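Visitor: One predicted model, sequence on top.
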Amino acid sequence: MTVGAVADLCLLHVPLKEALDLMSADVVRATFVGGRRITPPE
């Protein structure tokens, strides 16, 4: 690997991780809201 390729990977890695964190947070939120919607109110 060239130094440029490694630098590109490092630059891509952080936004990618942040994007994954945001996506997983959205999935958890959607699952939580969906679960609340599905369960009958007590």
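Guide: Arrived safely.

Visitor: For the rest of this, base every contact and every neighbour count on C-alpha atoms.
Guide: Will do.

Visitor: And the helices in this protein?
Guide: 3-38 (DSSP state H).

Visitor: what about Ala7, neighbour count?
Guide: 11 (other CA atoms under 10 Å).

Visitor: what's near enough to touch it?
Guide: If a contact means CA atoms under 8 Å, 6 or more residues apart in numbering, then Ala7 has no contacts.

Visitor: Return the distance of Leu16 relative to Asp8.
Guide: 12 Å (CA to CA, to the nearest Å).

Visitor: and what of Ser24?
Guide: 24 Å.

Visitor: Equivalent analysis for Ala25, please.
Guide: From Ala25 across to Asp8, the span is 26 Å (CA to CA).

Visitor: and the comparison structure, right after this:
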Amino acid sequence: MPYSVVIAVSTSIIRLYQDETHAEACVSMMLQVYLGTRAY
């Protein structure tokens, strides 16, 4: 996965994680994206 993508994803996770109501959904979403990108 491109380094720029990792930075963008990490930034999004940090921003969303600050909102407790979105933290769990964010983590599950990013795991799906991460596993999806690794599949290819």
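Guide: Alright, I've got the coordinates. Just so you know, these numbers come straight off a predicted model, no measurement behind them.

Visitor: burial count for the aligned residue in structure 1 for Ala25 of structure 2?
Guide: Ala25 of structure 2 maps onto Pro15 of structure 1 when the alignment is built from TM-score structural alignment. By the measure other CA under 10 Å, the count of residues near Pro15 of structure 1 is 11.

Visitor: again with the one 10 residues further on
Guide: Counted with other CA under 10 Å, the burial measure for Ala25 of structure 1 works out to 12 neighbours.

Visitor: Would you mind finding the match for it in structure 2?
Guide: Aligned partner of Ala25 of structure 1 by TM-score structural alignment: Leu35.

Visitor: Then Arg37 of structure 1?
Guide: Aligning on TM-score structural alignment leaves Arg37 of structure 1 without a counterpart in structure 2.

Visitor: what's the spacing between Arg37 of structure 1 and Ala30 of structure 1?
Guide: As judged by CA to CA, Arg37 of structure 1 and Ala30 of structure 1 stand 10 Å apart.

Visitor: And for Leu22 of structure 1?
Guide: If you measure Leu22 of structure 1 against Ala30 of structure 1 using CA to CA, the figure is 12 Å.

Visitor: just Ala5 of structure 1 next, same as before
Guide: 36 Å.

Visitor: do the same with Lys17 of structure 1
Guide: Taking CA to CA, one finds Lys17 of structure 1 at 20 Å from Ala30 of structure 1.
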